[in-house]
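Trainee: have a look; sequence and predicted model below, questions after that.
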Amino acid sequence: MPFLSAVFAPVQLNDSEQVVIYAPEYLQRVSDLINSTDKSVLNNYMILTVVRKTASSLDHRFQDAQDKFLEVMYGIKKSCTPRWKLCVSDTDSALGFALGAMFVKATFAEDSKKIAEEMITQIKMAFEDSLQYVGWMDVETRKAAKEKADAIYNMIGYPKFIMDSKELDKVFNDYTVVSDLYFQNVMQYYNFSARVTADQLRKAPNREQWSMTPPTVNAYYSPTKNEMVFPAGILQAPFYTRTWPKALNFGGIGVVMGHELTHAFDDEGREYDKEGNLRPWWNNASIEAFKKQTECMVEQYGNYSINREAMNGKHTLGENIADNGGLKAAYKAYESWTRKHGEEEVLPSLGLTNQQLFFVGFAQVWCSVRTPESSHEGMITDPHSPSRFRVIGTVSNSQEFSKHFSCPAGSPMNPARKCELW
């Protein structure tokens, strides 16, 4: 309680305060580890954590030391990121919604939000249509799953308040900036952010509250709110461009939309109902069947390796379910779009059909290069599979991919056993 009281100050806590603990076993093991670890090691760890958190805000002596540390941990050589990019990144971290207003005005076309909403609707319909073919799920649970998908709330582009300067000022009214004192500004932002968080205690959840700033190139699904959020930052190339062929857009941002939607039904998201409550809403038979179905993916991804280090298929299960479900829903939505609007013109010189282009659009968003050290760190801590296997693992489970690329039966990209949940 003393720790929580310090974290939530100046909000007053008492011994009757309800605390939700999502991972009691983890916290117990961490507590045991702390109690059994030499206090000097704990002190060093806490000091290092503070130094790492603040080093980028200090002068070159600290940044040079951090560069050496990062080289050992991730194989990253001395950072050559332009200073303007660092400044923009720091501004987004602290004043992201103010920066977001500028970003939206400069990059986000007025009809982009409408187009994204239409795509999400099409993908949601495709996902719900697929539910009727999920043979391992009983009728009652399947009906409840459709209701949950129907109830998912979409937040696209940016929150409305950022385009109103008066409303934006209210958000940062309690944050004071001091000229020429960068480090002090950073520390004051941490305090300001903590006060904002503490002030939300005991208040009803605000469904309109964003956990990502508009320029962020990412998206998320919130199980406790049953909502999906797609900031303006990800509604850009290579995920989406309003003038691109629909095949590329469905293969890019469309799969991301399907991915976030499927998170509502992965190994963790499925435990929350359509209102965001953590409660049992599946029949026991469907729960057991779901677990049985997931064994295929756990085994499949567990057989992949990076630099001779095997992946942990159980650790990445939730994201793998979302990748596979997202690709399937997005492709089905694209097929539906072509039936309604007719086939698009084929891009010249590529020698690819539009169906093949869809899968290329999906694959290219995961093009990346990582050092061996960074790959090792990702294998241990990242719930996502390495980018290579987010592509290979997912498309090798796709009947449509095998069909359109004429992969021989039994080949690595068209195995006899394909893993499928949704």
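Mentor: Great, that's in hand.
Trainee: please count neighbours and contacts with C-alpha atoms only from this point.
Mentor: Will do.
Trainee: where exactly do the strands run in the chain?
Mentor: 153-157, 220-222, 227-231, 305-306, 309-310 (DSSP state E).
Trainee: a markdown table for those strands, including distance to residue 212 and mean neighbour count?
Mentor: Putting the strands of the chain into a markdown table (distance: least, C-alpha to C-alpha, whole Å; neighbours: other C-alpha atoms under 10 Å) gives the following:
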| stretch | distance to residue 212 | mean neighbour count |
| --- | --- | --- |
| strand 153-157 | 10 | 19 |
| strand 220-222 | 9 | 19 |
| strand 227-231 | 7 | 24 |
| strand 305-306 | 31 | 14 |
| strand 309-310 | 32 | 12 |
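Trainee: which ones are touching the most centrally placed residue in the chain?
Mentor: Among the residues of the chain, residue 220 comes closest to the average C-alpha position under C-alpha atoms, centre = their mean, at 4.5 Å. By C-alpha atoms under 8 Å, 6 or more residues apart in numbering, residue 220 lies in contact with 228-230, 260.
Trainee: TSV for these, including distance to residue 174?
Mentor: TSV is the format used below for these (distance: C-alpha to C-alpha, whole Å):
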residue	distance to residue 174
228	29
229	26
230	28
260	34
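Trainee: could you work out the most separated pair of the residues you listed?
Mentor: 230 and 260 (9.4 Å; C-alpha to C-alpha).
Trainee: now the common contact residues for the two.
Mentor: Residues touching both residue 230 and residue 260 (C-alpha under 8 Å, 6+ apart): 219-220.
Trainee: residues near the spatially closest residue to residue 163 that is not a sequence neighbour, how many?
Mentor: Distances taken as C-alpha to C-alpha, 6 or more residues apart in numbering put residue 101 closest to residue 163, at 5.9 Å, once the chain neighbours are dropped. Using other C-alpha atoms under 10 Å, residue 101 has 22 neighbouring residues.
Trainee: in stretch 409-418, what's buried?
Mentor: 413-415, 418 (16 or more other C-alpha atoms under 10 Å).
Trainee: among those, which are in helices?
Mentor: With helices taken from DSSP state H, there is no overlap with the buried residues of stretch 409-418.
Trainee: and the strands of the chain: which comes nearest residue 284?
Mentor: So among those, strand 220-222 is nearest, using C-alpha to C-alpha, at 24.3 Å.
Trainee: excluding chain neighbours, what is closest to residue 415?
Mentor: residue 409 is the one closest to residue 415 (C-alpha to C-alpha, 6+ apart), at 6.5 Å.
Trainee: in addition, the following structure is provided for comparison:
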Amino acid sequence: MLVMENEEFVEGQPTWKKCIDVVQGSVGLPLLAMHEGKYFKNQDYEQVREIAFAVQEEFRAMLNENEWLDEITRQTAIDKLNAFSFHIGLLTLDDTLIANYYDKLEISSENYLKAMMSVNSVLQHMHYSCLRHLVGTVDWMDHTVLNKMDLIYSQTGNKLHIPGHILQGIFFNASRPRYLNYATVGSLIGSEITTGFGRQYDKHGNVNNWWGTKIEAVFLEKEECVASMLFNSIELRSQVEMLGLTGGLKQSYLAYMKWTKRNATEAPLAGLTYNQEQLFWISAAQLWCQKCGDNNLQNFAEYKVNEAFRNSINFSRDFKCSLGSPMNPTKKCNVW
């Protein structure tokens, strides 16, 4: 079977699964557009957009209230945040644009080889057409990576892609209480803003360290506080994830609390004794549930969630954890 570039097949994989993988790798964009057109509605888009901007505004407030940033760095950070953008699903993408993109695609059920050669030609043309274009002038093509089950932050574009097809199930539902959605999609958006908002790229997406030496030293000291909580065998990537989760939870929680001041009080979940704030934390933790081996340090979701919660004064207050208890230590590590 002819395989797309970078396509990986698992040995023993059933033929139907291989075929689906080929189709997704070949014409994933129109497939996503069709899927979202059926399952991802305008009300979903509007609520995710509301949550995204609320979390972004909370990060802005955190920058303004930050005590270790100097004024020049603070303003540069705010300028970068002002240039930050969200791409939510494909509802705002013009169908004509997608149709024109695949205009020269020729698929025949009688000739698989010719069909795959045509697909490769179209995809290669897309890659080469991006040459000599400034970052941002072909933004719509970035949607071709949205077949992944994750949020994607582009440092060079200073934008966050939120795939519409993941906004379902435990992750998001426009009909359920806001405290559940802020806890899940909101905390992940906040995590991406926190981890993606680094010092190596400026607001235009160019490589440019915009932090001064003193500010960078303070940041690294605070980062080391967070890293010291982790096992020595945990990789650096996990330390970054830890920073992101801690910051994302703080942003999404405070954003939800501001939402409650502008809207009617939501009812707690029937049959449970937890209040709305406690359900926020439970929902945020449930998002990371997974099955893994006892010795699998790469999948340390339980440990990561516990450490993020331990460093939150909001969590300890909502669950009335005694100061000095395991989930409310006297020393807490926070960067933002």
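Mentor: Thanks, I have it. Everything quoted here is computed from the prediction, not taken from an experiment.
Trainee: related to what we said a few turns ago, can you tell me what the residue nearest to residue 163 of structure 1 aligns to in structure 2?
Mentor: Counting by TM-score structural alignment, residue 101 of structure 1 corresponds to residue 33 in structure 2.
Trainee: where's its match relative to residue 89 of structure 2, distance?
Mentor: Residue 33 of structure 2 sits at a distance of 8 Å from residue 89 of structure 2 (criterion: C-alpha to C-alpha, to the nearest Å).
Trainee: now swap in residue 217 of structure 2 and tell me
Mentor: Taking C-alpha to C-alpha, one finds residue 217 of structure 2 at 38 Å from residue 89 of structure 2.
Trainee: residue 258 of structure 2: neighbour count?
Mentor: Around residue 258 of structure 2 there are 13 residues (other C-alpha under 10 Å).
Trainee: just give me the match in structure 1 for it.
Mentor: So, by TM-score structural alignment, residue 258 of structure 2 is matched to residue 336.
Trainee: same check on residue 284 of structure 2?
Mentor: By TM-score structural alignment, residue 284 of structure 2 lines up with residue 362.
Trainee: list the contacts for that match?
Mentor: Taking C-alpha under 8 Å, 6+ apart, one finds 248, 251-252, 255, 391 in contact with residue 362 of structure 1.
Trainee: can you rerun that using 6 Å?
Mentor: Going by C-alpha atoms under 6 Å, 6 or more residues apart in numbering, residue 362 of structure 1 touches 251-252.
Trainee: what's the match for residue 352 of structure 1 in structure 2?
Mentor: So, by TM-score structural alignment, residue 352 of structure 1 is matched to residue 274.
Trainee: leaving out sequence neighbours, find the closest residue to its match.
Mentor: residue 268 (7.2 Å).
Trainee: how much space between the one you found and residue 249 of structure 2?
Mentor: 20 Å.
Trainee: between the two, who's got more neighbours?
Mentor: Neighbour count, other C-alpha under 10 Å: between residue 268 of structure 2 and residue 249, residue 249 has more, with 29 against 16.
Trainee: wait, the more buried one sits on residue 185?
Mentor: No. The criterion here is C-alpha atoms under 6 Å, and residue 249 of structure 2 misses it with residue 185 at 10.4 Å.
Trainee: counterpart of residue 241 of structure 1 in structure 2?
Mentor: Per TM-score structural alignment, residue 241 of structure 1 is aligned with residue 173.
Trainee: what's residue 142 of structure 2 aligned with over in structure 1?
Mentor: Residue 142 of structure 2 maps onto residue 210 in structure 1, by TM-score structural alignment.
Trainee: for the closest residue to its match other than its chain neighbours, grab the count of nearby residues.
Mentor: Distances taken as C-alpha to C-alpha, 6+ apart place residue 159 nearest to residue 210 of structure 1, at 7.3 Å, with adjacent residues excluded. By other C-alpha under 10 Å, 17 other residues sit near residue 159 of structure 1.
Trainee: do residue 81 of structure 1 as well
Mentor: 8.
Trainee: just residue 300 of structure 2 next, same as before
Mentor: 16.
Trainee: for residue 120 of structure 1, same thing?
Mentor: 23.
Trainee: residue contacts, it?
Mentor: Counted by C-alpha under 6 Å, 6+ apart, residue 120 of structure 1 has zero contacts.
Trainee: residue in structure 2 paired with it?
Mentor: Looks like residue 120 of structure 1 aligns to residue 52 there (TM-score structural alignment).
Trainee: can you find the partner of residue 394 of structure 1 in structure 2?
Mentor: Using TM-score structural alignment, residue 394 of structure 1 pairs with residue 308 in structure 2.
Trainee: correct me, but its match touches residue 248?
Mentor: No. The criterion here is C-alpha under 6 Å, and residue 308 of structure 2 misses it with residue 248 at 9.7 Å.
Trainee: higher neighbour count, the two?
Mentor: Neighbours per residue, other C-alpha under 10 Å: of residue 308 of structure 2 and residue 248, the larger number sits with residue 248, 28 against 25.
Trainee: alignment lookup: the more buried one to structure 1.
Mentor: If you follow residue 248 of structure 2 across to structure 1 using TM-score structural alignment, you land on residue 326.
Trainee: for residue 360 of structure 1, see how far away its match is.
Mentor: 15 Å.
Trainee: so which residue of structure 2 lies furthest out from the middle?
Mentor: Structure 2, farthest from centre, C-alpha atoms, centre = their mean: residue 110 at 41.1 Å.
Trainee: contact partners for that residue?
Mentor: Contacts of residue 110 of structure 2 (C-alpha under 6 Å, 6+ apart): none.
Trainee: and residue 251 of structure 2, by the same measure?
Mentor: 55, 58, 190.
Trainee: same check, this time on residue 201 of structure 2
Mentor: With C-alpha under 6 Å, 6+ apart, residue 201 of structure 2 has these contacts: 207-208.
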